[in-house]
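[1] predicted structure and sequence below. I'll ask about it afterward.
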Amino acid sequence: MNINNKNKYLLIELLTEELPAYLENLSEEFAKNVYDNLNKSGFLSNNSSYQIFATPRRIACLFHNILDESPSFINKEKLMPKKIGITPEGQISNILLKKLQKKFNITNINLDCISVEKHEQQEYVFLINHVKGQLLKNYLKNILKDSLNNINLPKTMSYQLDDGLTTIKFVRPVRNLLVMLDDNLICTELLGLNATDYTYGHRIMTNNSKIKITHAKDYEKILEIKGKIIASFEKRKSIIKYKLLEKANLIDATLLFDNPETEKLLNEVTSLVEYPVIYLGKFDNNFLKLPNECLILTMRLHQKYFPLFSKKEKSLIHNFLIVSNVDNNNIIIGNERVIKPRLSDAHFFYEQDLKISLKEMISRLSKIIYHNKLGSQLDRTNRIVFIAKHIAKILNADIKLSEQAANLSKIDLSTNMVNEFPELQGIMGSYYVLQKGYDQLVSDALKMQYNIKFFNPINKKNIISAILFISDRIEMLLGLFSINMKPNGEKDPFGLRRAALGIISIYENMYDLNSIESKEFELKELLYTSAKAFNNIDNSVIEEIIQFIYERYKYQLLLKFPKNIIEAVISVQPPFNQIAKRINDLEKFAKLSKANKLFSINKRINNIIKNFKNNEFVIDINLLNDNIEKKLVEKIYYLKPILRNYIINQDFFSYLNKICEITNEVNIFFNDILIMSEQIELKNNRIAILIEINNIINNNINISKLN
């Protein structure tokens, strides 16, 4: 191996037309693929690493401590047993000679090219092959091609090379390929382009000037100084954030970086610029009369501006920040000119909507089709009202407010604002009902109904929101499952998996369910009653939905807990607000030494009763002939009320601990009593005892799943 082949820097850059912002991870995926392929081919050292660069026009990576020649090594291939391949005189047999000549085309054969080694209790002949190290420059073409082909691209485009004949497919046209090892160009080819040792600078600030890279390790520095390009995504993002805060401080404003939407926009604009410049713009103060969400949506989503808020009140102000790829003050005038008509349109739509009565908005829902098999949005609203009133009654919530929230929940689907800004559905409705004098709780319910999950503990202040939230999702699941529009594989066009998680979040946050005497709020009962809002939903559909929701919860829990622990709890389909507590208590209990004794007894019981139906056997105390049987049954009746109280108090750890008290009596019962007695009545009674114990152990947490 070449002693000078360590500590090399390998640089690869694909210069492209502007890449979509959603492909910000493209460089990372490409770099990882190249790194993995370099590793497979033996070109990495013990301290190899890589660095990622990503701009709107560049997919680039720099690999540190790369070998320009892979190490030589000895390859051994098992051929045949020694007794066949080597003669008693120690020479190569004719059989081995023929195999070497036929399979490996080896004609000049001597004992130096083979070895005899013990393998699986027998001596075998191995072929020794001295493999010489390979040069990186000879392998790189295949490495680059394979690495690029294995990038997961949502879509590609076809384009022609300058020769006008060759067609290439990639996410965007690639205009230059830069490949260097230290200060040397590596002559290779990718996507129809020959490698170069130069790249191009900022398209505007340097007029796309050609920039020679003198050494791979200096790529980032040369690009920034000569090319006005900040190649590192993270460095560029950090600079943008610093400059945004700096500019906001000049007018005593803030950007609310604790909001995930601000961080999302920061990532997006970082993907859109190569050398960021920050500008401060403004719009007319009168537009602040519009709902804040409308202004923020227009700035963030449509214009990629950063809204600004006052530092003290955190209220929206009439200024915004622009991240540009160009250093030109005309940017401010141009962007202020663009945003004015957008906000003027929004203001007009808002004023027009306020002139329409809520009754008229509701009436218009009859003309908006929800699904051709499920009717209009008005039909859907009526079903949600039915479900919401039922839930309000169960939870002792305000039925009138719950009905109002459900009845008004979809009104903004018929408005100009939501037609123009679909992302504001629910939010605009919350403003319209407030303008018409409805309770703040109703307004809040409309605003929260489209959230992914219900994030807060449910109390009197948000109970109306919670009722509308779960009613909407129950109606959705019942309706769409009933017409067989359920998720299939990765396809879930109606977001039913998300709807299931939304229902789960309500139960997780409903901490005081035990204060509700009725069991009607338990999932099964709630779905069966809610199904009455539809015509003839089959019971099998409801059971399928129940199973679907529990399955979604199981997948969610797998991120935190072992699968068998989850199965033990989920399989008995307990109330959702108890699932996490049961899992935690079972996980804690399973670590105790006594747990194994209980698991062992449970397994033995299951093996005996698995072929018997539970409902066919009842304990008859008159058939308890032996004191051992009597003591065991007495223990069962002693434990049952105690265990019931633990369940009521949701103390499942104590519940499992208490069950362990029966293990001694059960062991004695197994050792001293003939369960499968020839007397049928005695046998059946003893089976009944075991079934009762099995029910006690597994009905609330099915520990059989842990066996």
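    Noted; the coordinates are in hand. Numbers count the residues shown, from 1 in each chain.

[2] contacts, neighbours, all on C-alpha from now
    Noted.

[3] dead centre of this protein: give me the residue that sits there.
    Nearest to the geometric centre of the chain sits Q556, at 9.6 Å (C-alpha atoms, centre = their mean).

[4] so how far is the helix or strand hosting that one off the chain centroid?
    Per DSSP states H and E: Q556 is located in helix 539-557. Counting by C-alpha atoms, centre = their mean, to the nearest Å, helix 539-557 is centred 19 Å from the centre of its parent chain.

[5] in the helix or strand following that helix, what's buried?
    Once helix 539-557 ends, the next helix or strand along the chain (criterion: DSSP H and E) is helix 563-570. Neighbour-count burial for helix 563-570 flags N564, I565, I566, E567, A568, V569, I570 (criterion: 16 or more other C-alpha atoms under 10 Å).

[6] now S49. Nearest residue, chain neighbours left out?
    H64 (5.2 Å; C-alpha to C-alpha, 6 or more residues apart in numbering).

[7] surely the one you found forms part of a strand?
    Yes - assessed with DSSP: H, G, I helix; E, B strand; the rest coil, H64 lies in a strand.

[8] check contacts around it.
    Shown in contact with H64 (C-alpha atoms under 8 Å, 6 or more residues apart in numbering): N7, K8, Y9, L10, S48, S49, Y50, Q51.

[9] just the buried ones from those?
    Using 16+ other C-alpha under 10 Å, the buried members of the contacts of H64 are N7, K8, Y9, L10, S48, Y50.

[10] so I464 touches V442, yeah?
    Yes - contact between I464 and V442 holds when scored by C-alpha atoms under 8 Å: they sit 6.9 Å apart.

[11] out of the buried residues of helix 563-570, which is nearest to D472?
    Comparing the buried residues of helix 563-570 against D472 with C-alpha to C-alpha picks out I570 as the nearest, at 24.4 Å.

[12] now the strands for the stretch 201-350 of the chain?
    Remark: strands assigned in the stretch 201-350 of the chain by DSSP state E, counting those that start in this stretch are 210-212, 253-254, 277-282, 306-310, 316-324.

[13] apart from its neighbours in sequence, what residue is nearest I549?
    Of all residues not flanking I549 in the chain, A500 sits nearest, at 5.3 Å (C-alpha to C-alpha, 6+ apart).

[14] second structure for comparison follows:
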Amino acid sequence: MRYDTLLVEIGTEELPPKALKGLSESFTDGLSSLLKENDFTFDSVKSFATPRRLAVQVERLASQQADKIVEKRGPAVNVAFDDAGNPTKAAEGWARGNGITVAEAERLVTDKGEWLLYKAEVQGQPLADVLPELVAAALKKLPIPKPMRWGNGTAQFIRPVKTVTMLYGSELIPGTILDVSASNQIQGHRFHAPQGAALKSANDYEATLESIWVVGDFAKRRDIIVSGIDKLAKELGGRVVEDADLIDEVTALVEWPVALSASFDESFLSVPKEPLIVTMKDDQRYFPLEDEQGNLLPAFIFITNIESKDPAQIVSGNEKVVRPRLADAQFFFESDKKIRLADRVDGLASILFQKQLGSIKDKSDRIAKVAASIASDLNANAAVAERAGYLCKADLASQMVLEFPETQGVMGMHYARHDGEAEGVPQAIFEHYLPRFAGDELPQSPEGAAVAIADKLDTLVGIFGIGQTPKGDRDPFALRRAAIGLLRIIVEGGYNLDLEVLVKHSAASFGTLLTAKDVQQDVVDFLLGRFRTWYQEQGIAVDVIQAVLARRPTKPVDFDLRVKAVTEFRNHSAAEALAAANKRVSNILAKVEGKLPSTVNDDLLQEDAERALANAIKEAREVSAAALNAGNYTAALASLASLQQPVDTFFDHVMVNADDDSVRQNRLALLQNLRELFLQIADISVLN
């Protein structure tokens, strides 16, 4: 058996930069999986991806599939032979189809019966015979939402295909992929090596690419870019505004990266840095620079795809390109400042939030009202929260935000400061959008938190209130993200707020607009349900979350304390036995008809074990009471762990269903008291 390196490359027109990384990973995973499924052994795979190619290199790939034994089961023996022991037509037909006689068939005996069996040795096919089909299959699985056609052919792919290369060692594997015949010709850099190169061996792929000015390894190309950016940033006395996604996108745009720096007029720094950064990054794919204090520097770094003999010309060209974009931002800022933010609020009446729920102006009015109420609950400045809520969406009517939507909130903050709004209002306007994504910062001021919570509640309650709840992957109003953000603000901020109260306030602000039934309960249930997703991402066990959810605590901070306490208790030596006991008690009580006594009658306790349990429950209740009142669920559960031994002894020596009804009722009441002790915190019976 021969083992060698396989190289499969699909050369194309420029691929979409934001999709390149995913396409490469999918192609590599798909092809390697298909090789395994088809019994080809190999050591490792490596992916290559540039703007004009997707490639996979497979190390020590077997030249042929492994031989294998294929078992073909025939009819059951009682069907294969008649009463006289002669083969039936069913058996003869099956044997004939496999090229044998019935007499040559083996027998397969199982617990369920006996069948005819044919074992066939299938010889593995050569790689060259099956590779084109496997490559085509891997390409079909790529995540391509809108494939395109080109020329007169019928092939469809994300971009027109120019070359196909399938080399095994130095041997070209013939085949046609996407209407292109395989060859050993690969594309070079569009400008430095337009002639490309003839690849002599799959082992030479990476070196050959670099000889024609292409860094094929995505990770290596990214490292070159990061290194070049860092070097220039230090020389310029600044640091790059971090953006991993932008680095990936630029990596996907170039084949031979060269980092250069340029500058712009310092007069543009009179504009807040956020829109300048947006236009440099989003429109031009530049890397802006900041000083140690976070102030924008009049310089930027960019990545070119050419090793120029006169880089000054490239620098000059990029400086000319960026100037009008910065000038636009400066014009919008100066124009916007002429109108007070408060004077823009009425203009929000013409911007629709949702047809049934009204305009953005209506939403702002609701946010202001609810934010003031929340701020009061937090002992924060209700007037500041109300004013910030009223103004929080006003920048949507500004020229700057219309041009650069990413700056909403931050421009409202700057305009509010310019207008001389009360201290705390500008910050709360900015913070009300937080968190914008997973792991994002949270509002630092309670007023900002109040407006952020009110905004997210308004969206959740409003959309639920008109019956447009998230279904499957559909969540057009990003309600799941809003819910997680709301919970994070409350829990991580340590705010003593109750979801039921919050939702009630928000629902009241809509007046008669909400038409769905049970809106408030549905929203609270939805919010509680998001705890599961949030905690699972933190590595919390599902059964711990379920144990707390079973009690439905509606204060997020309290919910969090319970989850942490149950997580710690789950590792206690007594946890398993007590969880099993609680499950047993739960099952016993579920069968009880009628109401049980609320207290235990000591005079009806007959056995030492039940008297011991009754005393242990009283002691545990007294010890845990102080911890429960302080919200220290960890200490409370630790004290309840002492019940393990008396509970085990009780079940070992006491018959719950005694013949005497009063004794039986008393024992059930004892178990009910035991269960209620734990249910003050969580339902530990669901712990695994």
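    Right, received. Where do you want to start? Just so it is clear, the model here is predicted, and its values are computed rather than measured.

[15] joint contacts of I464 and V442 of structure 1?
    L401, S402, A405.

[16] remind me, longest strand of structure 1?
    Criterion DSSP state E: the longest strand present in structure 1 is strand 44-55.

[17] OK, contacts around the residue mapped onto the residue nearest to the centre of structure 1 from structure 2?
    Q556 of structure 1 maps onto W534 of structure 2 when the alignment is built from TM-score structural alignment. By C-alpha under 8 Å, 6+ apart, W534 of structure 2 lies in contact with I484.

[18] on that earlier part again, the strands of the stretch 201-350 of structure 1: which one's closest to K410 of structure 1?
    Closest approach to K410 of structure 1 among the strands of the stretch 201-350 of structure 1 (C-alpha to C-alpha): strand 316-324, 27.1 Å.

[19] how big's the offset between that closest one and structure 2?
    For strand 316-324 of structure 1, the mean deviation from structure 2 after alignment is 1.2 Å (mean C-alpha distance after the TM-score superposition for structure 1).

[20] show me what G216 of structure 2 aligns to in structure 1.
    Aligned partner of G216 of structure 2 by TM-score structural alignment: A231.

[21] so what's the residue count around the closest residue to its match other than its chain neighbours?
    Computed as C-alpha to C-alpha, 6+ apart, the closest residue to A231 of structure 1 that is not its neighbour in sequence is F53, at 5.3 Å. Neighbour count of F53 of structure 1, defined by other C-alpha atoms under 10 Å: 23.

[22] quick check: the gap between F53 of structure 1 and K312 of structure 1.
    38 Å (C-alpha to C-alpha, to the nearest Å).

[23] correct me, but L605 of structure 2 touches V663?
    Yes - using C-alpha under 8 Å, L605 of structure 2 makes contact with V663 at a distance of 7.4 Å.

[24] what do we get in structure 2 for the residue nearest to I549 of structure 1?
    A500 of structure 1 maps onto A483 in structure 2, with residues paired by TM-score structural alignment.

[25] hang on, the earlier thing: neighbour count winner among I464 and V442 of structure 1?
    I464 (29 against 25).

[26] for the more buried one, what are its contacts?
    The neighbourhood of I464 of structure 1, defined by C-alpha under 8 Å, 6+ apart, consists of A397, D398, L401, S402, A405, L441, V442, A445.

[27] how about 6 Å then?
    S402 (C-alpha atoms under 6 Å, 6 or more residues apart in numbering).

[28] quick one: map it onto structure 2.
    Using TM-score structural alignment, I464 of structure 1 sits opposite E447 in structure 2.

[29] what angle separates the helix or strand hosting its match from helix 519-537?
    Taking DSSP H and E as the criterion, E447 of structure 2 maps to helix 446-465. Here the directions of helix 446-465 of structure 2 and helix 519-537 differ by 110 degrees (axes from the mean of the first three to the mean of the last three C-alpha atoms, to 10 degrees).

[30] quick one: average offset of helix 446-465 of structure 2 versus structure 1, please.
    Per aligned residue, helix 446-465 of structure 2 averages 1.2 Å (mean C-alpha distance after the TM-score superposition for structure 1).

[31] how far off centre is that helix?
    22 Å.

[32] what residues sit buried inside the following helix or strand past that helix?
    Remark: after helix 446-465 of structure 2, the chain's next helix or strand is helix 479-493, criterion DSSP H and E. Of the residues in helix 479-493 of structure 2, 479-491, 493 count as buried by neighbour count, 16+ other C-alpha under 10 Å.

[33] same deal with stretch 304-312 of structure 1?
    Here stretch 304-312 of structure 1 shows K304, Y305, F306, P307, L308, F309, S310, K311 as buried, counting by 16+ other C-alpha under 10 Å.

[34] show the contacting residues for the aligned residue in structure 2 for the residue nearest to A231 of structure 1.
    In structure 2, F53 of structure 1 lines up with F48, judged by TM-score structural alignment. Neighbour list for F48 of structure 2: L54, A55, G216, D217 [criterion: C-alpha under 6 Å, 6+ apart].

[35] do S509 of structure 2 as well
    R366.

[36] and with 8 Å instead?
    Here S509 of structure 2 is in contact with R366, K369, V370 (C-alpha under 8 Å, 6+ apart).

[37] could you dump those into JSON lines and include neighbour count, distance to D328 of structure 2 and secondary structure?
    Output for the contacts of S509 of structure 2, formatted as JSON lines (neighbours: other C-alpha atoms under 10 Å; distance: C-alpha to C-alpha, whole Å; DSSP: H, G, I helix; E, B strand; the rest coil):
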{"residue": "R366", "neighbour count": "23", "distance to D328 of structure 2": "34", "secondary structure": "helix"}
{"residue": "K369", "neighbour count": "21", "distance to D328 of structure 2": "36", "secondary structure": "helix"}
{"residue": "V370", "neighbour count": "30", "distance to D328 of structure 2": "37", "secondary structure": "helix"}
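
[38] so which of the residues you listed persist in structure 1?
    Of the contacts of S509 of structure 2, the ones still in contact in structure 1 (both residues aligned by TM-score structural alignment, their matches' C-alpha atoms under 8 Å) are R366, K369, V370.
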